[in-house]
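Undergrad: Structure, please.
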Amino acid sequence: MKKLLFSFSLALIAHAALAQLNPSTREMDRINWMEFADFVPEHITTVLLPTGTLEPHGVINNGADNTAPTAMAKYIAENLNALIAPTLNYGITGSMAAFPGAFQITEEAYRPFIRDILKGLAKNGFKNIIILNGHGGGQTKVLQEVAAEVANELGVRTLVLNWWSFASDITFEVFDEDGGHAGLNETAYIQAIDPTLVHKEKYSTDMTTAYPASGTWSASPFPSSIGLYKEGQGYPNFDQAQADEYFKKVNSKVSAFIQDIIKKWDMAGL
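TA: Reported below is the predicted structural model:
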């Protein structure tokens, strides 16, 4: 009987230790406040913040810039021992703001908003604030500037990562060509997440325009919802196997990079 009780006690201790390492959910808007307090910051010091906007994306969903970093965060959170902050679904859309369903938040509104969110994450005990950004243009500049300011002001560590440009080498590895906004790479990433968000029956090459070489021309609104990085490259191909491969390889690269950055922060005592 004593042996049985001892074994049972060991099992309870092991279960408690495991629970300390793995919260019931990685999502901040689903976790209970008492469980949050049990884990942050004693056991979890990293938070992933997906950011995006609503704008046209060829034949994929208007919220692709939100769908992609949100799915990425869920895929890599456990490996990074991180929690996931709620996605910021509205952003600085820019030249595609005139398209149906798009939203444009001004920099004057966005800058203090993102600042307060980052400060709130720091206040809640996170040391590493990782912004997984799904939308470029002027939004990237604001995120980088505000993240750096908050890091210096509050002594936290911030990283802003634009996944599509960071993983451009993966685009070439999987597809043997460059991608584009709502092009081959972004469409594939969304297709891997949820094929029902891809409406290939609506696709036409007439929906594409190559982005101009710097300073050669400018159009507002941008004339197409698919913008190719290079002329003649990046047209969506809707290949599910390549989409799945791309999704996994991009996520693996992003996760490894974040791990390396945190390791180097720690080694430097920052």
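Undergrad: all contacts plus neighbour counts: C-alpha atoms, from now on.
TA: Will do.
Undergrad: Ala64 and Ala182: what is the separation?
TA: 8 Å (Cα to Cα, to the nearest Å).
Undergrad: At the geometric centre of the chain, which residue sits there?
TA: Centroid-nearest residue in the chain, with Cα atoms, centre = their mean: Pro69, separated by 2.6 Å.
Undergrad: How much space separates that residue from Asn79?
TA: 16 Å.
Undergrad: swap in Leu270?
TA: 22 Å.
Undergrad: And Lys2, by the same measure?
TA: Relative to Asn79, and taking Cα to Cα, Lys2 is found at 39 Å.
Undergrad: who does the strand or helix carrying Thr140 touch, helix- and strand-wise?
TA: Assigned by DSSP states H and E, Thr140 falls within helix 138-154. Secondary-structure packing of helix 138-154 (3 or more Cα pairs under 8 Å, 6 or more residues apart in numbering; DSSP states H and E): helix 107-123, strand 157-162.
Undergrad: any idea which of those is most buried?
TA: strand 157-162 (a mean of 20; mean count of other Cα atoms under 10 Å).
Undergrad: another one to check against the first:
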Amino acid sequence: MYMMDLTASKFKEIKSSVDTVLLPIGMIEMHGPHCSLGTDVWIPREFVRRLDQRIGDRVLMAPEVAYGHSWGLAPFEGTIDISAEAFSQYVYEIGKEFHRNGFEQIVLFNGHGGNIPSLTTVAEKLADLGMKVLTINWWVDYREQILEITKGPGHGGEDETSLILAIDEKLADPSLAGDHQVNMNPKIKYEKSGKVLFKDGYLGNAGAATAEKGERLYEMMLELVLSDIEDLWRVAYESVN
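TA: Just a heads-up that it's a prediction; the model follows:
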């Protein structure tokens, strides 16, 4: 169920049967010349829509966090970069408030790579409050399975672009992109190194993306996400028994 649809009295009522909240987290940033600036928001939002159809009676779907940290893409037009410190504290405060409101489990459903270090810290701090925390970074967690469908993944690459096309083909145009690969060690950082790594604001074979591939990715990953959430519930159940 969507939190924004609830009245305060309904919210209070559902807490007697729902103890898990899912927080979608994204980013507004450059995704090449071919993909929406909101790609990292659109994809978690679509997962939430599909998850709500399957487990909406057991999970509260919280409003999304649309802005995150993107040091590497900050030099590009359209990127709204929030400092790691401010972003981390903000998400932590949201999680803390859900805990104060009685939620014992939280799923941090992340759509952006630059958020990962911050969310690792947030998860640990929320766990210290007593919450059970599941963090999902779909392109990392399910990479092996993704490569069975899209061979050219990357920021704004074949996987992300396909997922966007499956939502709405007006949000991406793969004909504007090709296959951008850079022989650069991403662990090395220097001022505006993202301009070199991503060149035109993307990485991977975006030109090979299709809506059909995106739909296959959603169908495949939805089952993996559900399995991860079931694991979260299993841990929560075992901890009280």
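Undergrad: Overlay them and tell me the TM-score.
TA: Aligned and superposed, the two chains score 0.89 in TM-score terms (TM-score structural alignment, normalised by the length of the second structure); 234 aligned residues with a Cα RMSD of 2.0 Å.
Undergrad: re the thing from before, could you tell me which residues touch both of Ala64 and Ala182 of the first structure?
TA: His57 (Cα atoms under 8 Å, 6 or more residues apart in numbering).
Undergrad: Neighbour count for those two, which is higher?
TA: Ala182 (28 against 25; other Cα atoms under 10 Å).
Undergrad: how near is the equivalent of that one over in the second structure to Thr39 of the second structure?
TA: By TM-score structural alignment, Ala182 of the first structure lines up with Gly156 in the second structure. According to Cα to Cα, Gly156 of the second structure and Thr39 of the second structure sit 8 Å apart.
Undergrad: what's the single longest helix in the second structure?
TA: As assigned by DSSP state H, the longest helix anywhere in the second structure is helix 211-239.
Undergrad: for that one, which positions count as buried?
TA: Of all the residues in helix 211-239 of the second structure, those buried under the rule 16 or more other Cα atoms under 10 Å are 211, 213-218, 221-222, 224-225, 228-229, 232-233, 236.
Undergrad: Ok, stretch 150-163 of the second structure next?
TA: 150, 152-163.
Undergrad: for stretch 196-216 of the second structure, same thing?
TA: Within stretch 196-216 of the second structure, the residues that count as buried by 16+ other Cα under 10 Å are 197-211, 213-216.
Undergrad: so which helix or strand takes in Pro24 of the second structure?
TA: Using DSSP H and E, the element containing Pro24 of the second structure is strand 20-25.
Undergrad: Give me the mean deviation of that strand from the first structure.
TA: Aligned to the first structure and superposed, strand 20-25 of the second structure gives a mean residue distance of 0.7 Å (mean Cα distance after the TM-score superposition for the first structure).
Undergrad: start and end residues in the first structure for that strand, please.
TA: Residue span in the first structure matched to strand 20-25 of the second structure, by TM-score structural alignment: 46-51.
Undergrad: residues in contact with the matching stretch?
TA: 65-66, 69-70, 73, 77, 80-91, 121, 126-135.
Undergrad: if you look at those, which of them are in strands?
TA: Ala82, Leu83, Ile84, Asn128, Ile129, Ile130, Ile131, Leu132, Asn133 (DSSP state E).
Undergrad: Looking at these, which is nearest Pro100 of the first structure?
TA: Asn133 (22.3 Å; Cα to Cα).
Undergrad: Much appreciated, bye for now.
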